[in-house]
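Undergrad: next input, structure requested:
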Amino acid sequence: MDAEPRSARIVRACALGGAGLLMAGCASMPTHGEIRSVQGSQGVDSQVRVFGVPPADKAGPAEIVKGFLEAMTSDDPQLETARKYLTEDASNSWKPGSTVTVLKSGLGRSPVAGEKDPDEPRWKVTGEKLATVDERSAYQPETGGGKYEWVLQLVQENKQWRIANPPKSLVLSESDFQRIYMPVNKYYFAGSALVADPVYVRQRADPDSRMDPTTQTVQSLLSGPSNWLGPVVESSFPTGTELREGTKSLSYDGQNTLRVPLNEKAENVTQPQCKKMATQLLYSVKDLTGSRLDQVELLRSDGKSSLCSVNDSMAGTIAGRPKAPEYQYFVDNEKRLVRMKLDSASEDQQPKPEPVPGPLSTPVPFSVGSAAVTYDERRAAVVSEDGHGLYVVPMSGVGPMPQVPVVTSKGAKAEALTAPSWDAAGDLWVADQDPQHPGLWRVPGGVGTPEKVQVAGLNDRKITSLKASADGVRIALLLEETGGRKSLWVGRIERPDAKANAESVSVRELRPAAPQMADVTAMSWAPRGRLLVVGRESRGVVQARYMLADGSMVAASLPGATGLVAVAVAVSEEEAKPKPVVGYSKEDGIVWLPPGAQWRTVAAGGRAPVYPG
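TA: Next up, the predicted model:
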């Protein structure tokens, strides 16, 4: 088996320039882009540019195979160096496009057994599949631990060994994938809510289209949502809308405006529809640059006249984003639901808990175990400490406490109702852990008749925690696997009025949201469709990390999270006043992590922290 670390190959390729074999542009210093963690084994800056080495004259089959696999990781236009390892026919027909097979580590390669130096040798390429990136640039984690295998057929062409059957996709190690690609969100509408659809684009110009990252993102947006999200969202762009022919680069002008020329399919849209189109586009590209994006203008197919424009403030109104919360909520040591005003939090001022208004401010006939608050902060859903009843209570007025729960459970305390969750549409979600009657329940509007929700692919796993996304089309489920291990999955919520034409609300296509974690303790949705996950990697310690909801990568980690057993994040995207991350530690109670600061205890006796949602 011949497998060489990718870091050695990259360093060697760049070092060739210093040895007199000049490779123009082998590496360049990045001038923009977000800071992202990379694997220590990668051994190079994630922004290093890599160009392949063409095949040497009279190179043997082993050298051809090795050189081709390395050239697939290069930044060459049209992957021209990789194509030099192929036969003429294979080079002309090879179209890996945007599809990628991602492996956990480098590829192994070896001659096919029993075929030592035949006239047309075959080499087997193998690896452990981590994920695939499909034709719509969407990342799909491998759930079955599948093995990758491809047999390369080598033939003599003009007395040189060449490959006749290259893989149908690019094949990259995880470290190479993170070096070459970057995650972006493109946005679509579900009703009035804007939904993040994560995809991957090349960090530099795409080898095939020669488009820069911004233009790649816009093109991906226009091509439509990912296959996973497609059944529950829609695009405001008319079918067939594309960038004006020949557009390879989009840039900002001196007024921080991005102008995007479209083809004739977008010529006759109404102004409201056009502004929704521009809103989708603005949110899709605003995180791609270090400079501020204040406005997007859509242009007609002549590339000059304007269709419409939206600024950041207007787009925020059209997008229907949840407003910034006024309070953070938790259950205090007297087992009451209380709140703390966020504006009162500062480094030198301790926020003070106060009872929530309404019936919950007076003595109630049960102790509160967990709670959820609507996004408008007008109602609370509370679960009794024994887990047997879920009550919906107004947080205003002086009326009596509701006597009848909206959902009940007969399970024991540890096997009864989970903490509830609201979505932005006002629907209430809760799971029953009773082994005799397990299930996921939805209460329409928080007042309707509870509906049991079918969860496809749940099998015999138990839902121990849940959190509906603010956009109402995804739900994060913490599932207890065989042996007690807990893993995090995200499902798509399909409603009767969704494009899927479902007869009742259901959760479909569960996919792993934190496959890197061996065991997950807690989770919360975060801005831009991310998840904050508390858990541990295999043979690792407990930590809190922001994860992309497609399960693709770790975005960032939080300090000192070892003792956390619960966590909450405000999903508001108000950048001017970011809210603290809130956690629950058995040793310290309710703790806050303000932006740029360290954890601090704000309520020693509290537990079950939540933000609205």
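Undergrad: please count neighbours and contacts with C-alpha atoms only from this point.
TA: Fine.
Undergrad: what about Val393, helix or strand, and which?
TA: strand 389-394 (DSSP states H and E).
Undergrad: now do the helices in the stretch 151-300 of the chain.
TA: Assigned by DSSP state H, counting those that start in this stretch, the stretch 151-300 of the chain shows helices spanning 174-180, 213-223, 271-285.
Undergrad: got the contact list for Val112?
TA: Taking Cα atoms under 8 Å, 6 or more residues apart in numbering, we find Val112 in contact with Pro121, Arg122, Trp123, Lys124.
Undergrad: pick out the most distant pair among the residues you listed.
TA: Maximum pairwise distance among these (Cα to Cα): 10.2 Å, between Pro121 and Lys124.
Undergrad: between those two, which contacts overlap?
TA: Pro111, Val112.
Undergrad: closest one to Gly230 among the helices of the stretch 151-300 of the chain?
TA: Here helix 213-223 is closest among those (Cα to Cα), at 11.3 Å.
Undergrad: what ranges does the stretch 1-150 of the chain have for its strands?
TA: For the stretch 1-150 of the chain, the strands defined by DSSP state E, counting those that start in this stretch occupy 100-103, 108-111, 122-133, 139-141, 147-157.
Undergrad: please generate a structure for the following sequence too, so the two can be compared:
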Amino acid sequence: MTREVVASEVVTSGAVTSGAAVSTRSRSRLRRLAGATAAVLLLTGVAACAGVPATSPVQVVRQVGAGDSVAPPPAPVAGANSLDIVRGFVTASASSADRHGAARRFLTQEAGQDWNDGAALTVLEGQIDTVPVITGAQAPGTATVRIRGTKVGRLVPQTGAFEADVGQYSSDLQLVQRDGQWRISRLPAGVVVGLDEFRSNYKAVPVWFVDPARRRVVSDLRYLPVVPSRTQPARVVDMLLAGPSAALSGAAASLLAGAELRANVATGADGAVVVDLTRITPPDDAARRLIAAQIVLSLAEVNVMRVRILIDGEPLLAGRSEWTREDVAGLVGEARPAPGSPAIVVSGGRVGTLSGPVPAAPIPGPAGNGGVAAVSAAVSADGRRLAVVARAGNGNQLMVGRMTDGVLNTVEVTAGILTRPTWTPDADEVWTVADGRRIVRVPTAPDGPAEPATVDAGALTAMGSVTDLRLSRDGVRVLAVVDGGLYVGAVARGLDGRVAITEVRKLRPQSLEPVVSADWRSTELVVAITRNPDLLVAQVGVDGLALSEVISTNLTAPLTALAAGPDRPFLVTDQTGVWTRELGAQDAWRQQLSGAAGAVPGYPG
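TA: Just a heads-up that it's a prediction; the model follows:
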């Protein structure tokens, strides 16, 4: 029987350290220390060098990558040992240029021909170990090296979408020594890279599709190589033609389904990018404008300012030769709070506003004057409608009405506990969760709320009890806290009116739990508060790749409530009241409302 031993030799900071392997507990402490040092990362990164839990500078997701200025990975060093070769291979694998040409330099000629680099790209976070594996049958001039680390997910090559998959990663590579130089002779299909190297070599790009009602466009986050930048427009169009990612199955569609490129994406003599399509016949001008929005907004993320869209050589819309972002901005589905609409707060059973000279000034009507015992509340994005969860006997009831005068109608939704309400972008529905298991949506109309309906949410409630639920501001996703875990799901709407939550995915289970509350900062970023003392307030990418700590200086744990919104300061309730912090601020939080330990703040939407 062949004996296999993983030697207690771990490469750290580019050197080999003999002795006992670094323990899991020690690595955990190092990772926490690194996270504390890099407190405001939007995309927490670690060096791809094995065994280095690194810190990184502040970086916004949209700024990942720097075009063709990214330095090429170093080539193999003459005389390098087998561990160095594997470590260099992992670092070089982040560059996809020339079919991962930089990484292939670490392979034998035969392995370079056989390696399937087109399989999924696995991203590792934290310390990456390269460890020699000793077997009884090891032939002279050969070696086996194991790559170990913690995976956070994988990039799907065909779509460029990131799929979260947290867990331990382990893979063995075979090496041979030829002419005194070690090279990798056998390796598994696919690519494995560290998070820092990934974010240096890939750019986050929202690709745009349409909502189920075909009224607006919604974003779907993708990643594409930053080098060479000249190929980015063509890659983005390929992603568009491939359709929405699996994460938005049933929640987004494409009016480009079945379309093909009639010619390569190219830049015309006047500087406009030309996209010439075929095998597509839009039914009307409204559909043509949505097609323009899909293409123009997606290409704008790779610095394409003007687009000439053709179908079989003719302009997409008669009389319009070019399109810009401004031409289609009105079709974006993300609902932003109406200008001047204030944040609200529920405190002491009353609903008030959090802006103006009087803290928690009561809103009009029974919700503000104490006529109903408010537990939580939400204002629609347009600032016109109000939903209130109020105490009723030994339980809760939902009430819906107008924000202007505070008149409320009782809805036939009661339970022992109802979560804080949340609105769809057009304010045509308000949602809440009854007793942690039944998600209810209440259609609304000018003359009042309609009959409540139950959302098919078995995929979400199967995870446990739902204690917080927020609809995204484009209406195609939900964010939920379920038994202390943070989940996202797609809102799938059928032609028969049925609504279901599908494609449920858990975000960062090892880093965030237990989560108390969460909210959407944008359609791409969510904010969560936790009972994890090392990460009280965190920002997380909607796909689970981005993770950063928000400084929690001078907050008094435990935190109980949270509100976030586009271009709005964070609002957090701790044991002394409601605190606020401007986006990007490096200083401490500022108290907005004191003496309100149980307050529940909220932004419109």
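Undergrad: TM-score for this pair?
TA: Overlay of the two chains. TM-score (TM-score structural alignment, normalised by the length of structure 2): 0.76; 539 aligned residues with a Cα RMSD of 4.0 Å.
Undergrad: could I get the helices of the stretch 151-300 of structure 1 as TSV with mean neighbour count and distance to Asp117 of structure 1?
TA: As requested, the helices of the stretch 151-300 of structure 1 are exported to TSV (neighbours: other Cα atoms under 10 Å; distance: least, Cα to Cα, whole Å):
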stretch	mean neighbour count	distance to Asp117 of structure 1
helix 174-180	22	31
helix 213-223	22	44
helix 271-285	22	52
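Undergrad: ok, which of these comes nearest Trp161 of structure 1?
TA: So among those, helix 174-180 is nearest, using Cα to Cα, at 26.3 Å.
Undergrad: out of the helices of the stretch 151-300 of structure 1, which gets nearest to Pro231 of structure 1?
TA: Minimum separation from Pro231 of structure 1 across those (Cα to Cα) falls at helix 213-223, 14.7 Å.
Undergrad: how big's the offset between the closest one and structure 2?
TA: On superposition with structure 2, the mean distance recorded for helix 213-223 of structure 1 (mean Cα distance after the TM-score superposition for structure 1) is 3.6 Å.
Undergrad: give me the neighbour count for the spatially closest residue to Thr267 of structure 2 that is not a sequence neighbour.
TA: Closest residue in space to Thr267 of structure 2, ignoring its immediate chain neighbours: Val273 at 4.3 Å, by Cα to Cα, 6 or more residues apart in numbering. By the criterion of other Cα atoms under 10 Å, Val273 of structure 2 has 23 neighbours.
Undergrad: mind listing what the spatially closest residue to Ser192 of structure 1 that is not a sequence neighbour touches?
TA: Leaving aside its sequence neighbours, Ser192 of structure 1 sits nearest to Gly320 (Cα to Cα, 6+ apart; 6.0 Å). With contact taken as Cα under 8 Å, 6+ apart, Gly320 of structure 1 is in contact with Ser192, Ala193, Leu194.
Undergrad: ok, the last one touching Asp471?
TA: Spelled out, that is Leu194 of structure 1. Yes - if you go by Cα atoms under 8 Å, Leu194 of structure 1 and Asp471 touch, sitting 6.8 Å apart.
Undergrad: buried residues, stretch 172-189 of structure 2. List them.
TA: For stretch 172-189 of structure 2, a neighbour-count test (16 or more other Cα atoms under 10 Å) marks 172-177, 181-187 as buried.
Undergrad: tell me which two in the residues you listed are the farthest apart.
TA: Asp172 and Gln181 (19.2 Å).
Undergrad: how close does Met547 of structure 1 sit to Ala513 of structure 1?
TA: To Ala513 of structure 1, Met547 of structure 1 is 8 Å away according to Cα to Cα, to the nearest Å.
Undergrad: neighbour count: those two, which is higher?
TA: For Met547 of structure 1 versus Ala513, neighbours defined as other Cα under 10 Å are more numerous around Ala513 (26 against 23).
Undergrad: OK, contacts around the equivalent of the more buried one over in structure 2?
TA: Ala513 of structure 1 maps onto Leu507 of structure 2 when the alignment is built from TM-score structural alignment. Leu507 of structure 2 sits next to Ala164, Gly485, Leu486, Tyr487, Val488, Val540, Val542, Asp543, Gly544 when contact means Cα under 8 Å, 6+ apart.
Undergrad: filter those by whether they're kept in structure 1.
TA: Mapped onto structure 1 and checked by both residues aligned by TM-score structural alignment, their matches' Cα atoms under 8 Å, the contacts of Leu507 of structure 2 keep the contacts Leu486, Tyr487, Val488, Val540, Val542, Asp543, Gly544.
Undergrad: closest to Val226 of structure 2 among the residues you listed?
TA: Asp543 (19.6 Å).
Undergrad: burial of the aligned residue in structure 1 for the closest one, as a residue count?
TA: Here Asp543 of structure 2 is matched to Asp550 in structure 1, going by TM-score structural alignment. Per other Cα under 10 Å, the neighbour tally for Asp550 of structure 1 reads 24.
Undergrad: quick check: which element contains Asp550 of structure 1?
TA: Using DSSP H and E, Asp550 of structure 1 sits within no helix or strand.
Undergrad: surely it meets Tyr200?
TA: No - judged on Cα under 8 Å, Asp550 of structure 1 makes no contact with Tyr200 at a distance of 10.8 Å.
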